[in-house]
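Visitor: no sequence for this one, just the structure:
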């Protein structure tokens, strides 16, 4: 009598839900738990110990890295906010010429790899940078880009679009009635902005700021290239992992857990701050853009266009440098394609691997994100809620942490059958899966369940209804999510740097090694190839995003 109810419960989507949970348990939870457990292991005896954490919080080497990480994370986030909030306010409240151009450049800055920006600033403000040399020729000595100030500058210019785009969206939805009432009560424009507008959009600002902070403390490429003795937890974890090869990477995983804990504490703090107050505004009487005149209009346009142009400067420098003639690592003057010829001779494997691994990961992401999104949106169960929650975890876990977790988990025992290429594809897949899931989920929420229910009532099995009805309707969301996943996967550095070997080197790793070796021509050419791929994908995302509404008519 119990066989029939059991069979009815084990329908197609219940099985899919179970398989998704197993997949996340193996590729996400298990590596993180492995890292967590190793942090309590004594490297010499293999026994349980708190000594790794005691050393991490008492030894100056690790304490300085902890302080440095918080310093550049907080200051980079502050800098991004100081640029992003005014830029959002000006573009949302006033007529700014080239507003679409500003938003497009901001997004291009956002998706470009941060380590490319670090490398480009070396070309400009390094010991032999052209800006440094220009001022030295005038007898003026300026500080180089190396050190904490350089890292903060790169983080500020790299991550401000998060604050800008989220704040701009929130400002466009704020009711004008609140600001008009404050003005009628005698508030100055600054008081009105500080006491009324800013609190209303604080959730958006804090969300953008948290993203900036998490990405800043997790970033490896920028402090590794610009640090010059200024060490952060990400570079310390990588160095510890390399020094502990052949043994248990206990200190590397301990530092990794601390990095992850910082990210989670920042997220919890933001949630608690938002929970204490109510931030709400009716979507009526929306603001009307004002047209400024005189010097205020000029100053506003200079600020808006100046910010995005300065942020784009590293990209322009990289592309320009890639067309300079070189003789080995030395630039000889004039223009040519020598750097591109050299990458075809010296780095064909890196180029092929980058495309192959990213494409393979995106194929998996596209297939799995469609199933995961359906489970999250259509299955109102505790398991579906757990999956939805787990989709946030890859955002919070730094690449170094996931890479160490994958190595310690899948390069031992029965999992040792997975080769390096397989590991890279799987780590790209699990780290970028949330991009596909979030994009597809937003598309699926706009589709009425009655369309799928009609197909099932007409006799179609759940899988066939999903493939024939649901998939065609969510294609735009799948494509946008896949393109965003590809952009981030092909630019992945931190996790790749720990896992790769000579046969699986990728473009980001080759660029990083070229910068360390002073091969700036090769680095510029490979960076330009990466930027071109990123730009094409961003254009495709815009095209599909513009057509998404029509897809659901």
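Guide: That came through fine. Nothing here was measured: the structure is a model prediction, and the numbers come from that model.
Visitor: From now on I want contacts and neighbour counts done on CA atoms only, so please keep to that.
Guide: Fine.
Visitor: pretty sure residue 551 contacts residue 476?
Guide: Yes. In this structure, residue 551 is within contact of residue 476 by C-alpha atoms under 8 Å, at 7.3 Å.
Visitor: out of those two, which sits in the busier spot?
Guide: residue 476 (25 against 15; other C-alpha atoms under 10 Å).
Visitor: part of a strand, is that one?
Guide: No. Looking at residue 476 with DSSP: H, G, I helix; E, B strand; the rest coil, it is helix, so not inside a strand.
Visitor: another one to put next to it:
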């Protein structure tokens, strides 16, 4: 009997010899994502379905709904994140409007200060505010000595305060970009009809930039909702979901992985719901503009110009205070929690003698992670931009998952997935590198995608037409053209990696401790001098990295 024609054709399609380089890249990326994102998430959800006796049950979810302890933590998370988002908008939008629409002085310096406050780890900001406004903070003591009672920074109000000052740069940066490219024809039309400036801003300008503003607000909310270090340092009994998940997983009584998994699942569901809500609100209206008439910077009278410059410096200076505080206090003589008059390098000598491995670990793990991120980011970006298909579209959707995964949730999911055969990674440095790559890879891919979309395909096509294989064309031509922009974005990802605490605090053990974990431990044991010295190392690293990224990107607006 004659064989059907479809069989050899199917055999040809499935033959590994027919697979090109990009097919192999697609398969490898999918394997990576399924191994370290999908499988850990499935393990997390599966673990949450078991009760304390090891039987399949929804008991953990029933406990979450019925027990006030858990409901209050969820409410607290929404409370501090929502308030921080509102206050961040109140600071970021006016600051962005002033710096983009008027010829104020020192715009570059303001940008650097704002970005520095964003790139430093939020728990360092919390630690700095403790030094200043804690129960024994020097500002608290000063005000008390002159007869002015002041409530300490501890509590939910302190968490909101720290979140606001750390995350408002998200709003500032997103809104600044939108205000620079907005089409001013509608603003000019409303002005010609006699609409006052304030009403024009609220009824024309802000609605036009709503998609960008909502994206920045989403970033603030998600970052606040997922943050672990700041509520842990400032809460003093005020519990939020990331803290509960951590405490349930790592407990002196042996922990409750099932309940920790349940709380982690709830965290992911809440984050995902907020993400879809933001997308729904944006999709309801059409915000497209021609972009033919971008706004011009208005020239102000000298007095008004200097006045607005001073106002713009107020939030920038306040948000940079934590970095200045840790640098100054790192040189003050100290013994445990007590600072003494005079300056010295004792804190730096102590950390170099006591925790040099934590410093080495930080830069080693982050460097390995960023090399992987750059390679994967460029390859995946090429798949998404140049080889569009349903398969790559699903790949893009999978890459969105880390956006809604808090660091503590990622750490818990990886431990649950890889603490038993056939692959045991718990307690190794490899699991830390994997968590860093998963957390930051989406940002590297987004920056690589944006750069690749700006490159003309004709260069690649010319190379291929001359007989150069597609894979070789990518590495010899496309990758080299992408490199400067990718490197500048990768440096910023590297900075956020060295400052990562949420996932590291769950995944590390003694020999794999990093700077952020060591700072956290030093603060909790009241060794403020050594904590400040370690935080200063991160601050200087962040500043140097930012200047290098600025030089690579060539963005004049970010230069000092």
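Guide: Sure, I can see it. Owing to the predicted nature of the structure, the values given are computational and were not obtained by experimental measurement.
Visitor: Can you tell me the closest non-neighbouring residue to the equivalent of residue 290 of structure 1 over in structure 2?
Guide: Following TM-score structural alignment, the counterpart assigned to residue 290 of structure 1 within structure 2 is residue 298. Excluding its sequence neighbours, the residue lying closest to residue 298 of structure 2 (C-alpha to C-alpha, 6 or more residues apart in numbering) is residue 102, at 4.8 Å.
Visitor: Quick one: map the one you found onto structure 1.
Guide: Under TM-score structural alignment, residue 102 of structure 2 pairs with residue 94 in structure 1.
Visitor: coming back round to it: so the match of residue 290 of structure 1 versus residue 193 of structure 2, what's the distance?
Guide: Note on residue 298 of structure 2: its distance to residue 193 of structure 2, by C-alpha to C-alpha, to the nearest Å, is 20 Å.
Visitor: When the two are compared, which one has more neighbours?
Guide: residue 298 (11 against 8).
Visitor: so what's that one up against?
Guide: Shown in contact with residue 298 of structure 2 (C-alpha atoms under 8 Å, 6 or more residues apart in numbering): 101, 102, 103.
Visitor: Residue 314 of structure 2 versus that one, what's the distance?
Guide: 21 Å.
Visitor: what's the answer for residue 440 of structure 2, then?
Guide: Taken as C-alpha to C-alpha, the span from residue 440 of structure 2 to residue 314 of structure 2 is 31 Å.
Visitor: More neighbours: which of the two?
Guide: Neighbour count, other C-alpha under 10 Å: between residue 440 of structure 2 and residue 314, residue 440 has more, with 21 against 12.
Visitor: my guess is the more buried one contacts residue 499, does it?
Guide: No. Taking C-alpha under 8 Å as the definition, residue 440 of structure 2 is not a contact partner of residue 499, at 11.8 Å.
Visitor: The stretch 201-350 of structure 2: helices as residue ranges?
Guide: Using DSSP state H, counting those that start in this stretch, the helices of the stretch 201-350 of structure 2 run over residues 206-208, 210-226, 229-234, 241-249, 257-283, 302-329, 346-354.
Visitor: other SSEs contacting the last one?
Guide: Which is helix 346-354 of structure 2. Helix 346-354 of structure 2 is packed against strand 332-335, helix 528-553, with contacts defined by 3 or more C-alpha pairs under 8 Å, 6 or more residues apart in numbering; DSSP states H and E.
Visitor: Let's see that with 7 Å instead.
Guide: helix 528-553 (3 or more C-alpha pairs under 7 Å, 6 or more residues apart in numbering; DSSP states H and E).
Visitor: Can you list the buried residues in the helix it packs on?
Guide: 528-539, 542-543, 545-550, 552-553 (16 or more other C-alpha atoms under 10 Å).
Visitor: same deal with stretch 364-379 of structure 2?
Guide: Quick answer for stretch 364-379 of structure 2 (16+ other C-alpha under 10 Å): 365, 366, 367, 368, 369, 370, 373, 374, 376, 377, 378, 379.
Visitor: how about it, aligned to which bit of structure 1?
Guide: By TM-score structural alignment, stretch 364-379 of structure 2 lines up with residues 356-371 in structure 1.
Visitor: average offset between the matching stretch and structure 2?
Guide: Once fitted to structure 2, stretch 356-371 of structure 1 is off its aligned match by 1.3 Å on average (mean C-alpha distance after the TM-score superposition for structure 1).
Visitor: what's the counterpart of residue 146 of structure 1 in structure 2?
Guide: Match for residue 146 of structure 1 (TM-score structural alignment): residue 154.
Visitor: can you confirm that match is in a strand?
Guide: No. Counting by three-state DSSP, residue 154 of structure 2 is not part of a strand but coil.
Visitor: I'd assumed residue 235 was in contact with it.
Guide: Yes. Judged on C-alpha atoms under 7 Å, residue 154 of structure 2 makes contact with residue 235 at a distance of 6.0 Å.
Visitor: Strands of structure 2, start to end?
Guide: Remark: strands assigned in structure 2 by DSSP state E are 332-335, 338-343, 419-420, 423-424.
Visitor: Which among these is found nearest to residue 468 of structure 2?
Guide: Of all the strands of structure 2, it is strand 423-424 that lies closest to residue 468 of structure 2, at 39.8 Å by C-alpha to C-alpha.
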